[in-house]
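Peer 1: The sequence isn't on hand, but the structure is:
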């Protein structure tokens, strides 16, 4: 099988525990690029939080792509948007009302990678980390202080693992009917438009490039990677992946601290 595209999750997949790209991961990705394979970084992060890693890998230009905001945006390295799916201002207001009623910490992200949250006595460390990572600024605003047509790419409930474990059933019960709710990493329980996920984004990108899904690879480690791992021609789970991810994957590579991505590319892509 001649694979033409590989979609790679970032955190705990491409990146090791130091948030770095190992030398083997880098060299194998560059070899794949030289063979003409599309290497697509696919993350819940925003463009601003992905682009430096893309530059490090020499993934650049309008003929290279990234999937950001958990699949809400498919875009080029130069930020030309191919597809986008957003959440309405109506949802945003409902979401803020929900988190306030349940005394939760939150943030939302707009199309420009700006992070918004409500005024609080103190801000959750994960909210601060999100804004820092997005590199678009942290804005302290209530929904009624923003335009009536204000839209967001995702809404995030923040908290430690125990806090999110406790509130997850309520969040799913409240939003699952009309939205896609998923844990994307430590401290982040995220809400997206109903049909938005990395799998749909991979399908949209493959169609736009006239690449058959059977000729795609997807590799990841968490719940939000499951849709793309299931839809890709070859779905690969990291050794450090959650059990649910390993169950749906076609194969398992080494963990993120031991060149899991590089080893998978070497085995399935490099000629």
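Peer 2: All right, it came through fine. Being a predicted model, the structure only gives us computed values, none of them experimental.
Peer 1: all contacts plus neighbour counts: C-alpha atoms, from now on.
Peer 2: Will do.
Peer 1: and the nearest residue to residue 214 once chain neighbours are set aside, what is it in contact with?
Peer 2: Nearest residue to residue 214, sequence neighbours excluded (CA to CA, 6 or more residues apart in numbering): residue 233, at 3.8 Å. Contacts for residue 233 were tallied using CA atoms under 8 Å, 6 or more residues apart in numbering; they are 213, 214, 215, 216, 217.
Peer 1: Check it against this one:
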């Protein structure tokens, strides 16, 4: 095949998009992305996961591109560990949040990320499941004051039950100014720096690399992907993704388990 594809970048979410419920990349997606790369395209991962969590998938695909992590709060060169773009919670926002964290409803567990690592004050099945699913280690701290007030990348509220999401979000929204709240999964509420989204990070990365947004296709399945989908020239929704994502997209492809990303590549390449 000769010539570069009209879409130069495919920017893909991981969970529920590129990666299935078994936490593996379907073989069809791997083969399709290799075909896209052979045609001259590049693949960028955009995820809520951390460096540690995203790295195995980045390596499996043989990528050399930076990754958008923490739902847009960081862009990292995973080959070197260099942080290319970052946002942190404002110190005042973190201070107000720490006053609230220990008073959240029972069953809402907290993970605060700083310097590429997750920190917790308690333990429980929900946190163990979260850490196991993402393949990360969680460090125990005696108090939130041990963490740098100006170095908090994001705070994850892991709910033992989806019914806890609404009261947790209301509590944070009413108490903590200057943050972005994102529901990345049915039981995950993320407290991010103000303005931190996958779309904002994609704009920064594309500008730095000289890639026009019109030449980017972005694919996702959850509401935290909508901003990224709208920023890209071609916004793509997974077929079994959230209805709001499908409504925002220019194109709806196959379900995750049926090779959503492979379907997208098949539509982009002759």
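Peer 2: Great, that's in hand. Bear in mind that the values here come from a model prediction, so they are computed numbers and not experimental data.
Peer 1: circling back to that earlier point, kindly provide the distance from the residue nearest to residue 214 of the first structure to residue 202 of the first structure.
Peer 2: According to CA to CA, to the nearest Å, residue 233 of the first structure and residue 202 of the first structure sit 11 Å apart.
Peer 1: Quick one: buried ones out of the contacts of residue 233 of the first structure?
Peer 2: Neighbour-count burial (16 or more other CA atoms under 10 Å) applied to the contacts of residue 233 of the first structure gives 213, 215, 216, 217.
Peer 1: give me the element the last one is part of.
Peer 2: Yep, that's residue 217 of the first structure we're talking about. Per DSSP states H and E: residue 217 of the first structure is located in strand 216-220.
Peer 1: so what does that strand touch, helix or strand wise?
Peer 2: strand 5-8, helix 226-231, strand 234-237 (3 or more CA pairs under 8 Å, 6 or more residues apart in numbering; DSSP states H and E).
Peer 1: what ranges do the helices span in the stretch 101-250 of the first structure?
Peer 2: Counting by DSSP state H, counting those that start in this stretch, residue ranges of the helices within the stretch 101-250 of the first structure are 125-134, 161-175, 198-208, 226-231, 243-248.
Peer 1: List the buried residues for the second one?
Peer 2: Along helix 161-175 of the first structure, these residues count as buried under the neighbour rule (16+ other CA under 10 Å): 164, 168, 171.
Peer 1: same thing with the last one?
Peer 2: Residues of helix 243-248 of the first structure classed as buried under the neighbour-count rule (16+ other CA under 10 Å) are 245, 246.
Peer 1: after that helix, next one along is what?
Peer 2: strand 251-252.
Peer 1: counterpart of that following strand in the second structure, which residues?
Peer 2: Matched against the second structure by TM-score structural alignment, strand 251-252 of the first structure falls on residues 251-252.
Peer 1: Show me how far that stretch is from its chain's centre.
Peer 2: On the basis of CA atoms, centre = their mean, to the nearest Å, stretch 251-252 of the second structure sits 20 Å off its chain's mean C-alpha point.
Peer 1: Name the residues that touch it?
Peer 2: 234, 235, 236, 237, 238, 239, 246.
Peer 1: and the closest residue in space to residue 184 of the second structure that isn't next to it in sequence, what does it touch?
Peer 2: Using CA to CA, 6+ apart and skipping residues adjacent in sequence, the residue nearest residue 184 of the second structure is residue 224, 5.8 Å away. Residue 224 of the second structure is in contact with 71, 182, 183, 184, 197, 198, counting by CA under 8 Å, 6+ apart.
Peer 1: Count the neighbours of the third one for me.
Peer 2: When neighbours are counted by other CA atoms under 10 Å, residue 183 of the second structure registers 17.
Peer 1: And the fifth one, by the same measure?
Peer 2: Applying other CA under 10 Å, we find 26 other residues in the vicinity of residue 197 of the second structure.
Peer 1: swap in the second one?
Peer 2: The local packing count at residue 182 of the second structure equals 21, with neighbours defined by other CA under 10 Å.
Peer 1: Now do it against residue 72 of the second structure, distance only.
Peer 2: From residue 182 of the second structure to residue 72 of the second structure the distance is 11 Å (CA to CA).
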